Each structure stands twice: as structure tokens, then as C-alpha cells.
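1. okay, here's the prediction I keep looking at, along with the sequence it came from:
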Amino acid sequence: MKKKRIFMVSYGGGHVNIIKSIYHELRKERNVDLIYLALTSAPLQLQGTDINYITASDILEWLPYRDEVEKLGKLYGAPFHNYQLGVSLEDTVAYYGIGIYDLIQKYGTTIAKKRFEEDGRKAFLPIGTMENILQCINPDCCVITASPRMEMATGIAADKLNIPVVRVNDLPICNELEHDCILCVMNEWAKTYAIQKAGVPEKKIRVTGQPIFEENEKINNNWITEFKESAVKYNYTVVFFAENGKNQTEEIDAIYEIAEQMKNVLFIIKLHPNQQMESFQKSNQKNVWVKKEPAKNYLQVAHLVITTFSTTGMEAAIKGIPLIEIKFKRERYPIEYIEMGIACLAENKSQLFNEIRLLLDKSSDEYKELMFSSKAFDFVSNASANICSVIKEQC
């Protein structure tokens, strides 16, 4: 039986984690040939794994204009290369070179240069190059996530070549699709959003779950046991997930003041890896702990989660944990959990205290109403297997 060739593309961060899970699941199939293009920081996250991948510099061998790409990459990309990140110079040169080359082919050198000066990498959408790559690889199906630039270009190029595309959304919200595909979404809420807000035909959507959330369920049980032993004198655990790059002094101060009034509650301030512990440790209050361990650990022990727009808010709702969206500055967030119906709002310290009190009480109307409205956000299990079934249907 001829093997089905599947071409997968992703950037780093959460996107590579989605593809990793799908890759491992697909590899269980004997008649599948996998080619994974790992972009920018993705190779760094794949080091030490058993996943085979190619990078931006590897695909240059398939391009008849390789020399021109390398020349442009050295001119435009090399100045932006950051040696401290660990990404190879060759990959930076190739990535920028491909982006600039396609930009020039579409707009000409003058306009392409201006677009790059104004938008940087955001100006890239190398559809032409990805058409060339796909014609060389000749896949039966392409798998991408919702990232822009080269992932999006892969979807558009595949569509033009009549190659089926499976796109896995990392978030429950999405924009209008730029190409034909089967869209894999995390839950019923995301499906409804895609239909009503993004205009995606229902027949093109599959509710599969989200692999990242399943990976986050994998946690050392010893950690949970040790945590519960150390927190045994507290009746509840409330976790505030801080947002990197935002001044949250007012919110942190409010949590410390509320903790003074709720001695039977343990408050965890969970920091982003880039945040400094010293900035958040305000006093020696025994029922406020500032931590940097993985977020997934604290989602296993939380009775209530507080955040702004961290994706941990979605994970909390999926796990059936009550969620408070804290909004002291009244600003709009990239993801609005209130509008999704999966959170209660706290716009000041007094409101935050009241919401904490109500949502820790499972008999309260507030708790019952939130759990009911969050029902469409229920967890969908076996996400990787579900997505792989969709991929196999398309091959």
C-alpha cells in the first residue's frame, strides 16, 4: 500500500506543541510518511525529542532561486538575527530571504522594501515559494495551525494546488479563513463562533478538542500530593495567573488585601517565566504564595482562577473551574472571557472580593449560572486522535 504523505508546518510556542501531539499520533500509522517543517523557534522546542523535522534552511534545496533567496536573506535578515535565542543564522537567513523574495515578486523591489521597513516580518506571505515546495513534496494533505505568514501561505498554496488542508485552531476564536480547509476547533463554543463570526461553513468544521490542553493534564502526581500536604490547613486554593508585560500592581495589591480577610483561602500568584518574583512579593502573608512552576500544575489544584486574558483562563473553563476576569483598568483584552460567557467580571477590589466569595460557594446562584453558561466550553477528550482521524479522511 502506498504511503500517504503528510506535510506539517508550524512556528514555535503553543503551535509546535499542537503539531508534536498530532505527529506522535500519526506516527502510529504504518502507511503514513511525515514531513514536518519547523519554523523559527520550533526546532529549539523539538531538541531532544524523537521527532524528525526540517527547517527553513533545509527547504532552500527545492528552490531554483536559492542563491537569490540567500542573498536577500543575508541583506535583510542577518541584521535581525539574535544569537542568544539559539535559532541558527542559516535558518534566519533562509526565513527572511524567502519572505523578502516573495514580497519582491508580488510588489517589486521598491514597494517590497517599504513594506518590510514598515511591518517587518508581518509583511511576509510567501505563497509562491510554498507552491514550489509543495510541488516538490507532493503531499496528500497539509496540516497547519492558525499562525500567519508561512503557515498561512502553506494553506493558501495548498488550496491553489487542490491539496487538502487541515487547520488546527489553538484559540476558540478565529478570523475569516483565507483558504479552503477543514477547521479543527476545541469545543462547541468555538464551532459556533467560527460559524457566526468568521463565516466558516458548518460542514468544514470538526469539534476535535485541543491537544495542548490534554498535554497539560499530564502532571506528576507526587507534585499534587506534596502541594495538598503543604496547603492542608486551607479550605480553598485561588490562583491568579499574572500577565507578562502588564503593570498589575493594583490587582496584586487587591489580592493581598483580600487574602487578609480570607484566612481560610490560599492565594497563589502564578507568574509568567519572564516576571521577577521580587516584584510580586508584597508581605509575609502566609496565605499568599508567589510561584513560577508550570501553569498546568496549579490548574490541577485550583478551586477558582483569576486572570486577565491568559490562555489559562480557557483551560480553567474547559476543566470546569470557575473563572474571574479581572479588569481594573476597563481596557479591552485580546480575548474577552466575559463575552464568551465563561467568566465573571471584577472591575475593582470590592467586586473581586465579592466574586471570589460567591464562586467558592457551589450553592450560590452565581456559581451555578457560570457553570451553566460555560457548558459549551466543556473539555473534548482524545484531541490528537480526533484530529488524526480528520487528517486521514482528507488523504
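-> That came through, no problem.

2. switch to C-alpha atoms for all contacts and neighbour counts from now on
-> Fine.

3. what about residue 357, distance to residue 326?
-> Distance of residue 357 to residue 326, given as Cα to Cα, to the nearest Å: 15 Å.

4. so the two - more neighbours on which side?
-> The residue with more neighbours, out of residue 357 and residue 326, is residue 326; 23 against 12, by other Cα atoms under 10 Å.

5. ok, so what distance separates that one from residue 351?
-> For residue 326, the distance to residue 351 (Cα to Cα) stands at 10 Å.

6. one more to weigh against that first structure:
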Amino acid sequence: MMLKFTKLTSWIFILTISVKEGLVEGKTTTKAVNKAIIKTIKVEKEEIIDCYDIYKQPSLNHSLLSNHTIQIRPSFFPEGTKSDNLGTLRLTQTWHKYGSCPEGTIPIRRKGKNYNPTLLRKHHYPRLSHYNTLVTSQSKDIIDDYMVHEYAMIGVQGNFFGGQAKINLWKPFTETNEMSLSQIWVAAGEYKDVNTIEVGWHVYHGMYGDDQTRFFIYWTTDNYLSSGCYNLLCHGFVHTTSDISLGCNFTEVSTFNGDQKDATFSIRKDQSSGHWWVQLQGIPIGYYPGDLFTELSKTATSVQWGGEIVDGKSKGRHTSTQMGSGHLPSEGGLKTSSYFNWVQVFDENNRIKDPENVGKEVTNPNCYGLKIDNDHYATNGYGFYYGGPGYNFKCQ
């Protein structure tokens, strides 16, 4: 009886400690982790930002990064970059109103109460039928756990050191447990060996518990089977800036027939270090070390830009989850449909240039669309309008 009581007491003690520990994107805040946290910022709706010592960030616990030396800033300065391409957004996230992280630290958003580890995995890599590499017989039926992924996107193939674009920010409606995102994919490899790095914005209630428009990144080395994750939900991405937090929401988004907000998102390989850097509005956020990847260890063989939604068909019909602004390009251009402007690639000669031989994929044109914008090249560069409402009288 005494033995059972001792065991019970031990379990209660362990449980008590576990409850008191806060969850952080990357790992649990144990005593060792707490020593790495220099400052904690409490944000609205129970959101918490921990300012980690940059040299003690959880990602460095990845088995491939045990002896990693942090690169504080990228070494590249590609020819052809224009300072006026950085979007209309005065870059702020909600947590900025409540404090700032000191120099030498990085902001990490704690996992919320609704954190679900199954969300570490994403979906299949979208294939452009233009390249005859479509995996399924029906392009819209790219299914993951009974969820249909639909796309309106463009892409190129070749050898690249990255891509970027100015992406219009919106807050689309999403049905329960579904998501809507707009992003850039940089990828290499085929089938189970697909490596991707992804950056953009998304609305994902299942991950965050709200409908806010949030900055996100993603990576995988095995076509989403067992590696990679969103943001810092697993080790790998080395965060370097104290100004921007992954998984946090933007304070401003576009309004229908009103002010338009956009921001420049970029994925770029540093040829000196081999790391893949993520930038937002020209700010280096951090990087994925080259050692994490197999197929992306040299160059990307494809770059894609566009929108994506997940359709769970929970109501026995097509979802009403919106893509982009929720309006089709056929309904109008600027201030109506969402857009990508200044769509560009980084080539192997460290030059930034327009994409060539562009492929296009719209998996369900009755629900979501895409139209290349040929009328505003002089002011907006290569770009396109995309998005749609989902369920409507044509989209069943």
C-alpha cells in the first residue's frame, strides 16, 4: 500500500511540474530553457512571446546543428533589387504594442492551449500539370487525411537560388479546421524526396485558435511524411531577428474596395554559407541551414507562387473557405481580387529576374481563379490576381 501511495505521490508531483511548465514553439519551458529566456511579453488573448538568447534558441538542439555557428546576417546583395518593391505595409505585429525583445534575443511565440502536434505535418507538394508531373489523375484531389487541397498558382522549373514576391494581405473566411494561405514554394526533388521551403501568410484556426492573418514558414525533406513543420514547432530554422516573430499576426490587412496592404516575402540561398534565408519586407528573419536538406543542398529546381486552401467537405459540399480576398479575378482587379506583384526568381548568377516559361495551375476554376496581370508591368512588375469564394452556384 505504501509503495502504491509513493508512486501516486510521485506522479502527482510530476504532473504538477508539467502543468506549471509553459509550452513554447520548439520545446517545453523547463528550467534549462528558462535560463535561455531573457524576457517574457504577455500579449492579448493569452498570447505570450518569450525573448530567447539567440545562442540558446531551441532550434540549435537539432541533431544536425550540434556544432552550428550562427550566421547573423546574409552575405548576399543580389543585383537588380529595388528598394521600392518592399510593399505598402509598415511592418508591425500585434505583440509589438506590448513590448520588444532586446538585441541579441529572438522572439518565440508560445504554443497556445489548442496546440495539436498533428499540425506539424502539412500536405502534399502541389504539382503543375504544365510540367507533366501531376501526381494524381484529378488535380484537385490531392488528399491528405480526407482533406482536399486546392490551388491557384504559377511556377517555373530550372535551377534557382530562391524566389520572392510582394503578396497582398487579406483575412479570408475559413471553415472549422480548414486553412487558407498565400505563399512562395521553393523546392527540389521528386516523390518521397521532395524538399521544400515555404513562406507567406495564412489563416489557420486549427493551429492558432483564431482567424488572424499570420506570418508563417514551413519546411520538409521527405514530401511532408515525417520531417519539417510550421514556424518553430520543431527544431531546424535558425531565427536571427529580434523584431519579427513567426506565427504572429499582422496588425493591418487589405479591405475590399479600400486600402491595400502587401508585403515582400523572400526565400534566398546564401551562396557563401549554403543557408536558405527567409526575409520579410527586406528584414532577414533567419535561415534554414543547408545541412538540413538533401535535394535543396545545391539549388532549387522549381519555384511556385500562389494561393492554397484546405477543403474538409464537412457540410457534404465544397467548402466556403476563401482564398486570397475571397473574390475571383474575373470580379475585378486591384481592391477586389488579391494579388502577387514583383514575382521574381534568384538565378544561379546572383541576379534577380522575372520568371520565364511560367506554368499555371488552377485546380478548380469554378471556386478559385488566377489571371496574369499584363496591364501594370511598368509599375508592379510581373504579377497576377488570384483567389475566390469557394462554394457558390458554380462551385458545388
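-> Yep, it's here. Just so you know, these numbers come straight off a predicted model, no measurement behind them.

7. so after superposing, what's the score?
-> The TM-score (TM-score structural alignment, normalised by the length of structure 1) is 0.24; 152 aligned residues with a Cα RMSD of 6.9 Å.

8. hey, where'd the strands end up in structure 1?
-> 4-10, 32-38, 141-145, 165-168, 182-185, 205-207, 236-241, 265-270, 288-291, 304-307, 323-326, 344-346 (DSSP state E).

9. looking at those strands, which is nearest to residue 366 of structure 1?
-> Taking Cα to Cα as the criterion, strand 344-346 is the member of the strands of structure 1 that comes nearest to residue 366 of structure 1, at 8.5 Å.

10. circling back to that earlier point, I'd like the strands of structure 1 as TSV, with distance to residue 19 of structure 1 appended.
-> Listed next are those as TSV, based on distance: least, Cα to Cα, whole Å:
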stretch	distance to residue 19 of structure 1
strand 4-10	7
strand 32-38	9
strand 141-145	8
strand 165-168	9
strand 182-185	13
strand 205-207	17
strand 236-241	26
strand 265-270	27
strand 288-291	29
strand 304-307	27
strand 323-326	28
strand 344-346	33
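
11. for residue 314 of structure 1, which of these is the nearest?
-> Closest among the strands of structure 1, using Cα to Cα: strand 323-326, at 8.8 Å.

12. packing partners for the longest helix belonging to structure 1?
-> Assignment by DSSP state H gives helix 89-107 as the longest helix of structure 1. Packing contacts for helix 89-107 of structure 1, counted by 3 or more Cα pairs under 8 Å, 6 or more residues apart in numbering; DSSP states H and E, involve helix 66-72, helix 109-119, helix 127-137.

13. for these, which one sits closest to residue 383 of structure 1?
-> Nearest to residue 383 of structure 1 among these is helix 127-137 (26.7 Å), distances taken as Cα to Cα.

14. okay, buried residues for the closest one please.
-> By neighbour count with 16 or more other Cα atoms under 10 Å, helix 127-137 of structure 1 contains the buried residues 127-134.

15. which one of those is nearest to residue 393 of structure 1?
-> residue 134 (19.7 Å).

16. wait, that closest one touches residue 158, no?
-> Yes - using Cα atoms under 8 Å, residue 134 of structure 1 is in contact with residue 158, at 7.2 Å.

17. want to throw the buried residues of helix 127-137 of structure 1 into JSON lines with distance to residue 387 of structure 1?
-> Listed next are those as JSON lines, based on distance: Cα to Cα, whole Å:
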{"residue": "127", "distance to residue 387 of structure 1": "25"}
{"residue": "128", "distance to residue 387 of structure 1": "28"}
{"residue": "129", "distance to residue 387 of structure 1": "27"}
{"residue": "130", "distance to residue 387 of structure 1": "23"}
{"residue": "131", "distance to residue 387 of structure 1": "24"}
{"residue": "132", "distance to residue 387 of structure 1": "27"}
{"residue": "133", "distance to residue 387 of structure 1": "24"}
{"residue": "134", "distance to residue 387 of structure 1": "22"}
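
18. no more questions from me, cheers.
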